[in-house]
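>>> what shape does this take:
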Amino acid sequence: MRLSAAIADLLHAQRGHLFPWTPVFLGAGIGAYFSLKSEPGAAEFSALALCALLMAAGAVGRRQLAFLLWGPALAAAGLCLAGARAHLVSAPVLDFRYYGAVEGRVAGVDRSPTDALRLTLDQVRLDRVAPDDTPARVRISLKALEQVPPPGARVMTTAHLLPPQGPAEPGGFDFRRHAWFKQLGGLGYTRVPVLLAEQPGQSLAVERLRRGVAQGLQDRIAGETGGFAAAITTGDRSGVGQQTLTALRQSNLAHLLAISGLHMGLLTGFVFAAIRILFNLIPPLALRWPVKKLAAVAALTAGAGYLALSGGNVATERAFVMVAVMFAAVLLNRRAITLRAVAVAAWIVLLRRPESLLSPGFQMSFAATAALVAVFAALRDREVPLGPRWLRPVLAVVISSAVAGAATAPFAAAHFNTVPHYGLLANLLSVPVMGSVVIPAAVLALCLAPVGLEMAGLTVMQWGLDWILAVAGVVSGFDGALSHVPAPGAWVLPLFAAGMLFAVIWQGRLRLAGLLPAACALLMWSTAERPVVLIADSGGLIGVMAPEGRALSRAKGQGFTAKIWLENDGDPAGQIAAAARWADDADALPVWQGPGFRLLHALGRRKLSQVSRCKEGDIVVSTVAAQSPGNCLLLTPAVMRQTGSIAVTATGGLQTSRSASGQRLWTAWRPEGAEVSRLRKLLGRQNPQ
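Predicted coordinates for the structure are as follows:
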């Protein structure tokens, strides 16, 4: 009874501040679903749903302890929600390499990491593939430079398609899961022109408008600046090259490229202020009409139009919900910016797309927003002076940039393995220009477009964007502008997020206790060890840890996998430099002596023929199907399809992508063979799947 009373008193002190915890518990359930090693069945989902209902019913009438029941109820509901979403988006996925005719409707245009234009096609038709086995969407990279067809048009080409690939290393980013929720069942490329089969009809009108606006901006503003203008206006990044993207990331200005809270806030704030000032300049209107509320409606309408034009990604959706809640509060004469508004935005995003919880955009945007709201609320409540009136906007920008940068830095480092050191400087030089020059100029161009005078606004907009790109280029070129960090363990980010959420949401001195798990998470990160050996799921690349960094078995080919491995190591070297660390000559068979075993890499039949005699304890990784030339263990592509990528620890422990990701809707692992069991025994560890 005393414990119950103490808990009740503790929660009573949080009265009015408990609602922001509800999306946290919902998100915990969603995260639990994605961490499972096997897909729950209908019985498990039914039991969880029943438990959630019973706990929610039990919370009714228990005012003091209701929160203790609502928490697990929401977590159970979150797990069921994520499972329902995963089943609802279920669509066919290729399970073989396809080459042949591809026909479909252009649903989107973007740019790949290799700077190639890509088409996403829906309403797909594949030659000799039954409709029930045809993916709902495929993505094709264009190797030849050609005219990009408009969204909604039906096109046809001849393409190579592959199923979405698994993690580059066990426990890494699983692209198959990402593709599952986007209903991408095949990815590949075409080396021949894409033919227009049918002009776009009435479908995808908004997508065509986005593409038309983006193309119009790039026609009027030349070079990378035009691509930048299209990106911040429509969310279309296809006109921004990899060199510009790299400079923006290394200077911590990549958030200016994404249509997020900054852009939505600046746009709606400018419209709100402009409409309010305009009405106030007309005394009869200012005295008779609710000018502030009319301005809020106008700003909300502008935000909704921006959301539709931008394509509605997670960050833009979250930003619109935030401004919608804020202006709704203005209409209801309530306080506009609170953690409750952040919680409402999180609820809406998670209910619509639970899988977004795992995305960098969701994590970084909500981390920045929650931290900004908490810090400025604390400054307001404690009446902290920010100096004279003329200095306050400058200090607000400095504080905002510092707080947002600090809040997003751990998540950015975990996902992108880099820490920019001059991000605060770059943001102080760029964010005011975005707010005072670029956004107002874009609104001016939109207003003048009907009379053909949009270049007056676009010219000013170009000046501002040129300045931002120049800042990015200079700052990213500073010595020591970027540090590289290794990838954290699976529990680092969840533990860090839990601690910081407690520190932000909880009221009172006890909130400082949240810093302890956050510090423990950072300590776990700093002591994390990387695998000694990594083997790609195709068998085409091996990486072993050497004193100077990871050594790769080849200097060309498998470039994407090599890039991921080196980034996760926190290693800035490229593939060629990493391959030079391998001691053998280029013409010799790559061999590495491990703890109790020897690893040989046979690229093709010519290299495999060099393995004339191999002994017990040798592991030969081959890129072609073959019989073992001796008593060694031969890992062929067929075996690797059973395991996925492989990691070996310093003690000989084995982890496969199959064991890390488990049997889920999006994995479709093949049954294991005798070679996998022999591999486990050879490495001295039985690791159940």
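>>> contacts and neighbour counts: CA atoms only from here.
Will do.
>>> what's the first-to-last distance across stretch 177-188?
The first residue of stretch 177-188 is 17 Å away from its last residue (Cα to Cα, to the nearest Å).
>>> return the distance of it from the chain's centre.
Here stretch 177-188 is found 15 Å from its chain centre; the criterion is Cα atoms, centre = their mean, to the nearest Å.
>>> state which strand of this protein is the longest.
If you go by DSSP state E, the chain has its longest strand at strand 98-111.
>>> now the helices for the stretch 401-550 of the chain?
423-433, 439-448, 455-476, 492-505, 515-526 (DSSP state H, counting those that start in this stretch).
>>> hmm, what's the outermost residue in the chain?
Largest separation from the mean C-alpha position in the chain: Pro284, at 50.1 Å (Cα atoms, centre = their mean).
>>> please provide the structure for the following sequence as well, for comparison with the first:
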Amino acid sequence: MTESVAITSTVTERAPLSSQVRQWGSLRDLSSPTCWENALAARPFERMSWLAVAMLGGIYAWFALPGPGEWILFIGLSGIVAGGSMILFDPGRFALVRNAIMAMALAAAAGLVLVWVRSELVGTPGIGRPMAGSFAFRIVERQDAVGNEEKTRLTVVVSGAMQSPMVARINLPERFDDQALVPGTIASARLRLIPPARAVAPGAYDPARVAWFEGIAATGSVLSRPAIAAGSSIAEKKGMRERLAEQVRTRMAEAGSEPSVAAMAGTLITGNRAGIAKSDAQAMRDAGLAHLLSISGLHVAAVISITWLIAMRSLALIPWVALRVPLPLMASLLAALSGLGYTLLTGAALPTIRSCIAAMLVLTALALGRQALSMRLIAVAAIAVLLFWPEAAISPSFQLSFAAVMAIVAVQNAPPVTRFRERLRGSGLVGRAAGWLALLFITGVVIELSLLPLVLFHFHRSGIYGAFVNLVAIPLTTIAIMPLLALALVTDLIGLGSPAWWLATQSISGVLELARFAAAAPGSARFSPVVPVSTVGLIAMGAFWIALWSGRGRMLGAFPVVLGGVMLATNSAPDLMVSGDGRHLALSGPNGLTFMLRGGDSFSGRALAELSGIAPERVNSETRSLQDWPGARCNEDFCALTAGRPDRPVNLLVALGPGRTYADSLKNACEQSDVVVAESPLSRSCQPRWLKLDGRELSRRGGATIDFSTRAVRHVRPGGDRHGW
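I've put the predicted structure just below:
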């Protein structure tokens, strides 16, 4: 009580400053330290959030800068900025400006140091070369197939492959699968192991970077039926998570659900995604509901919220407890235990752990009687996560979850929304219901717009109707589906779970049918070519300013957001993309067509088509063979063609395979070409006028994207890059 009074008095004392002092004058005044001192003084509760932003900036700088020399230079410059602020600004007149600059500079340096130390501690180099043979291994984790065409994945500790055991992630074909191959099993089999793959091209998912931080030294596949070590049995190895997932799927099937509905129920309870049809999984993604199939903040928040509400209502009915125990504290403790249990039950994946940490902070605020959700609390949660997993800053789950929560808080705390909620209190039941529905829809639209750049950046595909679909799906999941599944499991203990299972079946079926309807609607998904980091960074800078600042000055963030939005809307695919193995190529052509070498049937081909902004189902209609390029001159070994603008033509020479050619003819062809692409190393006599992307260069620097008009070339591994992966 004393603390809340002190806080209120502090805000009251500072309030006249914001009303009497002109915080924002002309744009010229923004360079005045006095202007910033007044602005910071009027915002005592908004300053801490920027420390999390500065820490994120330092982490991103570590990934963007090539090596230790540049990292040390960044740390040194941060120290100079921090020290310079102490020298340049008078501690009496500009104490807040001085402290803000110093704190943000040190936070940025701390972010870079954190991820650097984390990389040194957990970073695992991949094996130097592919290998195959018989190896013994112990299964650490099993990820069952999701969809009809995917394989089961095993994370194993392999013995005998290197001088010391190493962790590998291997695919298990269905013909070699066995129910006994569960975590803890020791087995042996013929394995093919290869180094973790690099990204196919710049902007694509980078398995090698993820494997580096996860301690994965190799990937590969099982080549023979594993021989289970003596003494291992299903009864000993199968854990509660697997047994519970089977029980949920069985009971849902008995209630009349289709396989995908039963599998979705198992996913919501245990995180086990086995059994979801590939078409239904894609429909959920196109409808903007993919987050329901990945245990994260929504599910953890639902479990904790339900537990907290039940605990508060139940404990309030017991007079002895209600009069002697702080109910918010007791309810928060029970909710925290339920959240921890749910996190462990669903496999304790990193995104779930991060969501659980953030939820624990919210519960702490509730137990102390503070505001449950605020930008300050979000910043504390982000800093807490980054202290342990700084590499999470570049992961889609971290970015999407925190962006969504920030959008919710920013909308709900906006002055127009606050005034609207005040007016709703005097309305009738129908008016309040309509008003809250409108607020829910507006919040959903803002969330979708906030997540759109990140979704397109990471996945190149985004559902258009997500705001409308989530308006129904999220409340249905949190208010009906999750409680019904919990009720069904509890009542099953006394044999009365059938009604709850049937209701859960109908609810999940409704969500799936909604996803199918939205995914089948015209223009349900938007596809985007590879999005430059600069575009997303510009939008993020403006979004941070709008979300974390207040007053008229926050609208300055609209300029970078609008500019970034225009860049996103007008974004186009690079003129030429070459995969890291040199076997696949995508060349942007006239009429929106993409000309590909070897098509989009392979993994690399599909990845290049995706980076070109082509939907998988439209690859055949929107792509053509490279030999069909207008004016292409091809033989058995090479294709020569002219691309680019008519006033700045670019002559390409593309090898059609690893076949041999006569050195003299190749030398002449290279001299007449601007760019040469080949999967095999070419002789040094091949010297094109501009760029040579042969097997030697591609194996060293990875796949590439090329812009003909600016002559800009980007590689997966930039020149001088010394990151471990």
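>>> quick one: TM-score?
Scored against TM-score structural alignment, normalised by the length of the first structure, the superposed chains reach a TM-score of 0.86; 660 aligned residues with a Cα RMSD of 3.6 Å.
>>> before we move on, back to that, how big's the offset between the following helix or strand past the longest strand of the first structure and the second structure?
Note on strand 98-111 of the first structure: by DSSP states H and E, the next helix or strand toward the C-terminus is strand 117-126. Superposed on the second structure, strand 117-126 of the first structure shows a mean distance to its aligned partners of 2.9 Å (mean Cα distance after the TM-score superposition for the first structure).
>>> packing partners for strand 117-126 of the first structure?
Packing partners of strand 117-126 of the first structure (3 or more Cα pairs under 8 Å, 6 or more residues apart in numbering; DSSP states H and E): strand 98-111, strand 137-142.
>>> could I get the buried residue list for that strand?
Within strand 117-126 of the first structure, the residues that qualify as buried are Leu117, Arg118, Leu119, Thr120, Leu121, Asp122, Val124, Arg125, Leu126, counting by 16 or more other Cα atoms under 10 Å.
>>> the fifth one corresponds to which position in the second structure?
Applying TM-score structural alignment, one finds that Leu121 of the first structure aligns to Thr155 in the second structure.
>>> count the residues that sit near the closest residue in space to that match that isn't next to it in sequence.
Closest residue to Thr155 of the second structure in three dimensions, ignoring its sequence neighbours and counting by Cα to Cα, 6 or more residues apart in numbering: Arg169, at 4.5 Å. Counted with other Cα atoms under 10 Å, residues neighbouring Arg169 of the second structure total 24.
>>> which residues touch the equivalent of Arg169 of the second structure over in the first structure?
Counting by TM-score structural alignment, Arg169 of the second structure lines up with Val138 in the first structure. By Cα atoms under 8 Å, 6 or more residues apart in numbering, the residues touching Val138 of the first structure are Thr120, Leu121, Asp122, Val124, Leu184, Gly185, Gly186, Leu187.
>>> helices of the stretch 101-250 of the second structure, residue ranges please.
207-214, 234-237, 240-254.
>>> so can I have a markdown table of those showing distance to Arg516 of the second structure?
Shown next, in a markdown table, are those (distance: least, Cα to Cα, whole Å):
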| stretch | distance to Arg516 of the second structure |
| --- | --- |
| helix 207-214 | 30 |
| helix 234-237 | 37 |
| helix 240-254 | 20 |
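>>> for Ile353 of the second structure, find the nearest of those helices.
helix 207-214 (14.9 Å; Cα to Cα).
>>> which elements pack onto the closest one?
Using 3+ Cα pairs under 8 Å, 6+ apart, helix 207-214 of the second structure sits against helix 95-122.
>>> neighbours around the aligned partner of Asn252 of the first structure in the second structure, how many?
Under the alignment by TM-score structural alignment, Asn252 of the first structure pairs with Gly288 in the second structure. Residues contacting Gly288 of the second structure under the criterion other Cα under 10 Å number 26.
>>> show the contacting residues for Gly288 of the second structure.
With Cα under 8 Å, 6+ apart, Gly288 of the second structure has these contacts: Ser462, Gly463, Ile464, Tyr465, Gly466, Ala467, Val469, Asn470.
>>> excluding its backbone neighbours, what's nearest the residue positioned nearest the centre of the second structure?
Centroid-nearest residue in the second structure, with Cα atoms, centre = their mean: Pro396, separated by 0.7 Å. Once flanking residues are discounted, Pro396 of the second structure sits nearest to His458: 6.7 Å by Cα to Cα, 6+ apart.
>>> what lines up with the one you found in the first structure?
Aligned partner of His458 of the second structure by TM-score structural alignment: His415.
>>> from Ala371 of the first structure, how far off is its match?
His415 of the first structure is 19 Å from Ala371 of the first structure, by Cα to Cα.
>>> looking at the two, which one has more neighbours?
Ala371 (25 against 17).
>>> what about that one, which helix or strand?
helix 360-381.
>>> now do that helix: which elements does it pack against?
helix 314-331, helix 339-352, helix 392-416, helix 492-505.
>>> off-centre distance for it?
19 Å.
>>> check stretch 312-320 of the first structure too.
13 Å.
>>> one more: stretch 131-141 of the first structure?
23 Å.
>>> can you point out the buried residues in it?
For stretch 131-141 of the first structure, burial by neighbour count (16+ other Cα under 10 Å) applies to Thr134, Pro135, Ala136, Arg137, Val138, Arg139, Ile140, Ser141.
>>> same list, the residues you listed, but as a markdown table with distance to Leu446 of the first structure please.
As requested, these are arranged in a markdown table below (distance: Cα to Cα, whole Å):
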| residue | distance to Leu446 of the first structure |
| --- | --- |
| Thr134 | 42 |
| Pro135 | 39 |
| Ala136 | 36 |
| Arg137 | 34 |
| Val138 | 35 |
| Arg139 | 33 |
| Ile140 | 33 |
| Ser141 | 33 |
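>>> what residue in the second structure is paired with Thr158 of the first structure?
So Thr158 of the first structure corresponds to Arg190, using TM-score structural alignment.
>>> residue contacts, the match of Leu121 of the first structure?
Per Cα under 8 Å, 6+ apart, neighbours of Thr155 of the second structure: Ile139, Val140, Glu141, Arg142, Val167, Ala168, Arg169, Ile170.
>>> any chance of the residues you listed in TSV, plus distance to Asn38 of the second structure?
As requested, the contacts of Thr155 of the second structure are exported to TSV (distance: Cα to Cα, whole Å):
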residue	distance to Asn38 of the second structure
Ile139	60
Val140	56
Glu141	55
Arg142	56
Val167	55
Ala168	56
Arg169	55
Ile170	58
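>>> take those residues and map them onto the first structure. Which survive?
Comparing the contacts of Thr155 of the second structure with the first structure on both residues aligned by TM-score structural alignment, their matches' Cα atoms under 8 Å, the contacts found in both are Ile139, Val140, Glu141, Ala168, Arg169, Ile170.
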